[in-house]
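Participant: Just to be clear, the model below is a prediction. Sequence and coordinates:
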Amino acid sequence: MKLYFAPGACSQTPHIVLHEAGLAHEAVQVNLKTHQLPDGSDYYAINPRGYVPLLELDDGQRLTENAALVQYLADLAPAKGLLPPAGSLARTRVQEWLAFIGSELHKGYSPLFNPALADDVKAIFKAKLADRYRWVDQQLAGKSYLMGETFSVADAYFFVVTNWAPRVGVDLAGLENVAAHQARMRNRPAVQATLKAEGLA
């Protein structure tokens, strides 16, 4: 398998899951400004949409979108317990978290990376994100991970997008449960391996 990624981008989510699952893979860095690959070729030839992540399977098929990728990868290594069994309510709960993180957090950050957006407009997005994080902080009370004491692929996604908060000025001060989750995630060997692979350790 081959994962196309950009350091610190949302593609870090399946990168972490690949390490958690212990799946052999090649990580190929994409320059999102030039859309070039390390060999100078055009990334648009791989993914016409130009963004990451993209997972290329051994047979040449290509998959995109974080929520889909992490579930696919988790199912390749069921013994790792990264995702509850198909058809279970617990699995639906993880999917619920993946959907929330993708729509309410990830997409909320997107405008904040746009230098052309006015500060007063960015303030609206920051306030909405802060409100969402207060809710997550309540959900994490008494828990090590989003699903309780068991790590799931949703934790990887939450960790990655939450790391963007200080870069764009989203105030997470006082959210002790969120902070504890981030610290717990950073200590996971798979996360450390991913950060090292992406040059962010």
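Facilitator: Cool, got the structure.
Participant: going forward, measure contacts between C-alpha atoms and count neighbours the same way
Facilitator: OK.
Participant: My guess is residue 66 contacts residue 14. True?
Facilitator: Yes: assessed by Cα atoms under 8 Å, residue 66 is found in contact with residue 14 at 6.7 Å.
Participant: here comes the other one, which I'd like you to weigh against the first:
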Amino acid sequence: MKLFLKPGACSLASHIVLEEIGRPYETETVDLAKKVTASGADFLALNPKGYVPALLLDDGDLLTEGPAILQYLADLAPELNLAPANGSKARYQLQSWLTFIGTEVHKNFSPFFNPAATPEMKSQATANLQRRLGYVNDQLAGRDFLLGQTFSVADAYLFTVVGWAQFIQLDLSAWPNITAFLARVAARPAVQRALKAEGLA
């Protein structure tokens, strides 16, 4: 497998899970502005969507979209319980979290990385983030991870996205359950390896 990534982007979540499952893999960075990979390949020819993550499978197929990649990787190592069993209610709860993180948290960080975003857009995004993070903070009360006491791929995604708060000067101190969660996830050996590999440790 080969993961196409940009250091620190949402592809970090997939990188973390690859480290968690311990299967052989490679990575290749992508210049998202130029749409060129580190080896000089045309990224758009590989992935017409033009963004990361993208996972090239051993059979030559390409899998895109972070939540799909995360579940695929988790299912390669079911013994690790990184995702509940397919068809279980818990699996749908995981998918609910992945959707929420992608559409309500991830996307509200986007204006801060968009040079065309206006101050009004950023102000609205900040207000949205405060509400969404307040919800997440409440849900983490009395539990180590989003689904309870077991680390899942949703935690890797949340850790990655909320980690962007440092780049936009968003103070997380109002949400102590989130700050404790971030520290807990950051301490995982697989997370440390992925961060180091991306130059983020």
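Facilitator: The structure has been received and is ready for your questions. None of these values were measured; they are calculated from a predicted model.
Participant: TM-score of the superposition?
Facilitator: The TM-score (TM-score structural alignment, normalised by the length of structure 1) is 0.97; 201 aligned residues with a Cα RMSD of 1.0 Å.
Participant: returning to that earlier point: which residues do residue 66 and residue 14 of structure 1 both contact?
Facilitator: Here residue 66 of structure 1 and residue 14 have residue 53 as joint contacts, going by Cα atoms under 8 Å, 6 or more residues apart in numbering.
Participant: In terms of neighbours, single out the busier of those two.
Facilitator: For the pair residue 66 of structure 1 and residue 14, the greater number of neighbours falls to residue 14 (30 against 23), based on other Cα atoms under 10 Å.
Participant: Could I get the buried residue list for the helix or strand containing the more buried one?
Facilitator: Assigned by DSSP states H and E, residue 14 of structure 1 falls within helix 12-21. By neighbour count with 16 or more other Cα atoms under 10 Å, helix 12-21 of structure 1 contains the buried residues 12, 13, 14, 15, 16, 17, 18, 19, 20, 21.
Participant: Map the fourth one onto structure 2.
Facilitator: What that stands for is residue 15 of structure 1. Using TM-score structural alignment as the criterion, the counterpart of residue 15 of structure 1 in structure 2 is residue 15.
Participant: before we move on, back to that, mean shift between the helix holding residue 14 of structure 1 and structure 2?
Facilitator: In the superposition against structure 2, helix 12-21 of structure 1 averages 0.7 Å from its aligned positions (mean Cα distance after the TM-score superposition for structure 1).
Participant: After that helix, which helix or strand is next?
Facilitator: strand 26-29.
Participant: Quick check: next helix or strand after that following strand?
Facilitator: Past strand 26-29 of structure 1, the next helix or strand by DSSP H and E is strand 54-56.
Participant: Remind me what that following strand packs against, helices and strands.
Facilitator: With contacts taken as 3 or more Cα pairs under 8 Å, 6 or more residues apart in numbering; DSSP states H and E, strand 54-56 of structure 1 sits against strand 2-5, strand 62-64.
Participant: Can you give me the buried ones in whichever helix or strand comes after the shortest one?
Facilitator: This means strand 62-64 of structure 1. The helix or strand immediately downstream of strand 62-64 of structure 1 is helix 66-76, counting by DSSP H and E. Neighbour-count burial for helix 66-76 of structure 1 flags 66, 67, 69, 70, 71, 73, 74, 75 (criterion: 16+ other Cα under 10 Å).
Participant: Just want the most central residue of structure 2.
Facilitator: residue 157 (3.0 Å; Cα atoms, centre = their mean).
Participant: Quick check: that residue touching residue 10?
Facilitator: Yes: the criterion here is Cα under 8 Å, and residue 157 of structure 2 meets it with residue 10 at 7.3 Å.
Participant: Over to the spatially closest residue to residue 152 of structure 1 that is not a sequence neighbour. Which of the three states is it?
Facilitator: Distances taken as Cα to Cα, 6 or more residues apart in numbering put residue 82 closest to residue 152 of structure 1, at 4.6 Å, once the chain neighbours are dropped. Following DSSP: H, G, I helix; E, B strand; the rest coil, residue 82 of structure 1 is assigned to coil.
Participant: Neighbours of residue 82 of structure 1, how many?
Facilitator: A count of nearby residues for residue 82 of structure 1, using other Cα under 10 Å, gives 23.
Participant: One more: residue 93 of structure 1?
Facilitator: 15.
Participant: now it: how far from residue 162 of structure 1?
Facilitator: Distance from residue 93 of structure 1 to residue 162 of structure 1, counting by Cα to Cα, to the nearest Å: 20 Å.
Participant: now do residue 69 of structure 1
Facilitator: On the measure of Cα to Cα, residue 69 of structure 1 and residue 162 of structure 1 end up 19 Å apart.
Participant: helices or strands next to the helix holding residue 14 of structure 1 in the packing?
Facilitator: strand 2-5, helix 66-76, helix 153-162, helix 189-197.
Participant: In a markdown table, list these along with distance to residue 133 of structure 1.
Facilitator: Compiled in a markdown table, these are given as follows (distance: least, Cα to Cα, whole Å):
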| stretch | distance to residue 133 of structure 1 |
| --- | --- |
| strand 2-5 | 26 |
| helix 66-76 | 20 |
| helix 153-162 | 9 |
| helix 189-197 | 22 |
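Participant: Out of these, flag the one nearest residue 107 of structure 1.
Facilitator: Proximity to residue 107 of structure 1 (Cα to Cα) singles out helix 153-162 among these, at 9.6 Å.
Participant: Thank you kindly, that will do.
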